[in-house]
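> what follows is a protein structure lacking sequence information:
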């Protein structure tokens, strides 16, 4: 087994070190850094804007670039959180609690350096887990049939709605909308047009690019314009970034604990880096002998959440690449990219395209090393990016979005569809409806339909197949438990509101 692993790592390294893959890896992580530094721009918005470019690249190269944006944004997200008390990414929000107080104490450089160190450590743990456990997980997944896959996808969708932030009911509603949008177009088996309402352009289905760019590009820009502000930022020198021996002593154990938390929750569908960050912060405050230091510039409160969210980012690729089940909207985009390139995601992909799988894994090492080299020496450049006027930045983004959508199919209909989705996405955000579950439902909906139909053929139309097969039954019970837990939380919240009202 060790010999097979070494051969796979050598294959992956030879793939990742090609000139083209190195260039696009560098582009991805650099853009990710920029996106993370600029508050409000959004990782998903950037990935959606660059999605059309990936159609003209090899699948391995395309995933390397998009993945670089994803985990690169985690490195940059802490910069604005520490310097301006504005998180560049949602997972960096908890860094504000101690990072900004450190900046006000004149220790912004130390906070930035230690978050970079923690990010690299957490990412390394996530990559090692992917290297060690992907193949054993594939052996288990190969025993899955249509019933198991369908049940597991149900668990993933429900978990993404129930465990993540916001209303679980609204999340489930958006998943259902996403599934309905996903089945628009011709039925693969019967050739019957569904839900096109006489619009010929919808025969091939709704474009994933138009949907993603609308909900996560146009809507994100509209939302960010409301909160735009220009802030004066002081200078951060390299000398000021050097941590003391006490800083290092206080940081190494939180890094270890946080990487375990981030890796564990990164594998779980729907949890993601934000939850991992808050849990790791809460744990460090709980185990600390001086909990009163937290919120006033504790180095552990900066290092732990950044380590956890980077470990979670890398670990989230395990269910996406190995099982074909995305745990977040970002992973759904990467899964959609594989499908568009004609690659079936899942356990068979490791055997059919080992160069792609192991090439992407080894590119993670290269990308994270590049991020360390970019983040520390060039911190002054990243800081200056925060002074770009938003009235210049955001109109340019909208123009690039429209150009990107049109370049995919040369369809003006898709451009108008993108603008429509942008308006709908903005309205949904105003009303508190999350967009991420919609994208998950859109990508997984057609796959769930295929697996459900196959299961029905095997069982001759009987739904018993989902509860008589042990693994599928376990997934069904888990999905039911998550739904009941969600309903119980809604009931408790309403009771609490009623009890607080004066009689």
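Thanks, I have the structure now. Computed from a prediction, not measured in an experiment: that's the story for all the values here.
> when you work out contacts or count neighbours from here on, use the C-alpha atoms and nothing else.
Will do.
> surely residue 451 is in contact with residue 153?
No - between residue 451 and residue 153 there is no contact, the gap being 9.7 Å when judged by Cα atoms under 8 Å.
> let's verify residue 344: helix, strand, or coil?
Secondary structure, DSSP: H, G, I helix; E, B strand; the rest coil: residue 344 is coil.
> related to what we said a few turns ago, more neighbours: which of residue 451 and residue 153?
Ranked by neighbour count (other Cα atoms under 10 Å), residue 451 and residue 153 place residue 153 first, with 25 against 19.
> any idea how far that one lies from residue 319?
11 Å (Cα to Cα, to the nearest Å).
> any common contacting residues for the two?
Residues touching both residue 153 and residue 319 (Cα atoms under 8 Å, 6 or more residues apart in numbering): residue 325.
> okay, one more to line up with it:
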């Protein structure tokens, strides 16, 4: 149980005044952007990424992580009260949460969501603390060909589990890989796709790419839309569930937590997939499935527990293997690289304070969410009244200031503007930008491990198939690709991502 003493050390780091304040800032911002539809954690993290340059790596990651899991909590508040999900993972919560509110049980629904989220977040934090050391030890024994195959599997899973069309997801991943090759070849020192531009020798700036695709692209896409948000004033009522509601909710919380913890590990998985899958399972195993959609407490408890557990467990492959399971985790890897922290199995030894401080802060952040958010329900509902005409110019100004602060240069701003136009075009075409970000992060790493494997095998490409672990991972990737040919799988996939 060495991890318990390491976790205790992590709490000593997380409870410093600076880290407590940044954790509080992260979860508060996360809740706010979870309440506001159309913003989301990706946009917020992209905007705040330049501001973390002045922070210590541990403090920066604590705040960014708080934004992510805080957004999962905030989305449930408006989903229940006004039938308006702030986050994609809260879409399912609208089905029964808002019906409970209309039946005068809004307070009970909010309490079920809060307690379920806190329990799932606690379990997710313990999972990271308990299993990450073992997974990191296993990863240390990986050979280059095994790492190559693992990353190929990650990209394939991201394609299969991404929302939208499969061909579009493939195009996004390949575009990200292509953009990742811009710059000086690390092996030969030859410039690639720089077009004679000195500024591109170090490659495309990750912050400019992320901010352009998500922040600028989102602003451009939303500028032409008409946003009608009629806020319904509901009486919250008693914040304590009845005995019958509690009896129905707690088994759903347990099942949702277990399912979300597993699905969060998958590349392309995370909060959204977990919430939809848990709701489907609860409805199928219920003795009264007709109650779902009409105010069933289990219909609130299961998806809320699942999306928070999925959000927490998605940190495990990111921290221990260096493989992001979704767009936010790709952003977190980018933040680590900005601070010269290499994600992967050695992060627990080389940056032990960062790893255990981040893990401990997650439990503290989840506790903060329960304590500060239930009393602030009225404020969050009023927050919805902020017009988009005021919201997005403010985001744009902060983004430009942050981009200029990177190197006191206008080049990142120009790059972000170009990627913003591309992001708007992707939105118009129905292409999800998150797989592009995964390709941008994993593409150069795949190239490096492929070259290492070929060098060690003296150019023998069969090494990827003769090494047992590498072969098993490639077979898994092939089976995952073949699974999309199944009509049942395709139908289920369309049902899950129907909100797109």
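Good, I have the coordinates. What you see is a predicted model; the values in this text were computed from it and never measured.
> which helix runs longest in the first structure?
helix 108-141 (DSSP state H).
> quick check: closest non-adjacent residue to the residue nearest to the spatial centre of the second structure.
In the second structure, the residue lying closest to the centroid (Cα atoms, centre = their mean) is residue 328, at 3.6 Å. Closest residue in space to residue 328 of the second structure, ignoring its immediate chain neighbours: residue 42 at 5.8 Å, by Cα to Cα, 6 or more residues apart in numbering.
> the first structure: which residue goes with that neighbour?
When the first structure is aligned by TM-score structural alignment, residue 42 of the second structure is paired with residue 44.
> can you check residue 457 of the second structure too?
Match for residue 457 of the second structure (TM-score structural alignment): residue 459.
> what do you get for residue 139 of the second structure?
By TM-score structural alignment, residue 139 of the second structure lines up with residue 141.
> so what's its match closest to, chain neighbours aside?
Nearest in space to residue 141 of the first structure, with sequence neighbours left out and distances taken as Cα to Cα, 6+ apart, is residue 347 at 6.2 Å.
> ok, residue 425 of the first structure next?
Nearest non-adjacent residue to residue 425 of the first structure (Cα to Cα, 6+ apart): residue 215, at 4.8 Å.
> let's verify that neighbour: helix, strand, or coil?
Secondary structure, three-state DSSP: residue 215 of the first structure is helix.
> now the closest residue to residue 47 of the second structure other than its chain neighbours: which helix or strand?
Closest residue to residue 47 of the second structure apart from its sequence neighbours, by Cα to Cα, 6+ apart: residue 399 at 5.2 Å. Here residue 399 of the second structure, judged by DSSP states H and E, is contained in helix 388-407.
> what range in the first structure does that helix sit on?
Helix 388-407 of the second structure maps onto residues 390-409 of the first structure, going by TM-score structural alignment.
> picking that back up, any idea of the angle whatever helix or strand comes next after the longest helix of the first structure forms with helix 108-141?
Next in sequence after helix 108-141 of the first structure, counting helices and strands by DSSP H and E, comes helix 146-162. Angle, helix 146-162 of the first structure to helix 108-141, by axes from the mean of the first three to the mean of the last three Cα atoms, to 10 degrees: 160 degrees.
> got the contact list for the helix or strand following helix 146-162 of the first structure?
Proceeding N to C from helix 146-162 of the first structure, the next assigned helix or strand is helix 168-182, under DSSP H and E. Residues outside helix 168-182 of the first structure that contact it (Cα under 8 Å, 6+ apart) are 157-158, 160-162, 205-206, 432-435, 437-446, 486.
> let's see it at 6 Å
Helix 168-182 of the first structure has contacts (Cα atoms under 6 Å, 6 or more residues apart in numbering) with 161, 162, 433, 437, 438, 441, 442, 445.
> around the fifth one, how many other residues sit close by?
Okay, so that is residue 438 of the first structure. Residues lying near residue 438 of the first structure (other Cα under 10 Å) number 29.
> and the aligned partner of residue 251 of the second structure in the first structure, what element?
Aligning on TM-score structural alignment places residue 251 of the second structure opposite residue 253 in the first structure. Element membership of residue 253 of the first structure [criterion: DSSP H and E] is helix 245-267.
> starting at the chain centroid, how far to that helix?
Helix 245-267 of the first structure sits 20 Å away from the centroid of its parent chain (Cα atoms, centre = their mean, to the nearest Å).
> repeat that for stretch 427-441 of the first structure.
15 Å.
> which helix or strand lies directly C-terminal to the helix holding residue 253 of the first structure?
Next in line after helix 245-267 of the first structure, if elements are assigned by DSSP H and E, sits helix 272-287.
> what helices or strands is that following helix leaning on?
Using 3 or more Cα pairs under 6 Å, 6 or more residues apart in numbering; DSSP states H and E, the elements in contact with helix 272-287 of the first structure are helix 245-267, helix 300-315.
> average distance between that helix and the second structure?
Mean deviation of helix 272-287 of the first structure from its aligned counterpart in the second structure after superposition (mean Cα distance after the TM-score superposition for the first structure): 0.9 Å.
> find me the equivalent region of that helix in the second structure.
So helix 272-287 of the first structure sits over residues 270-285 in the second structure, by TM-score structural alignment.
> what's the answer for stretch 10-23 of the first structure, then?
By TM-score structural alignment, stretch 10-23 of the first structure lines up with residues 8-21 in the second structure.
> now do the matching stretch: everything it contacts.
With Cα under 6 Å, 6+ apart, stretch 8-21 of the second structure has contacts from 59, 356, 357, 360, 361.
> before we move on, back to that, okay, and which of the contacts of helix 168-182 of the first structure map to strands?
Residues of the contacts of helix 168-182 of the first structure located in strands (DSSP state E): none.
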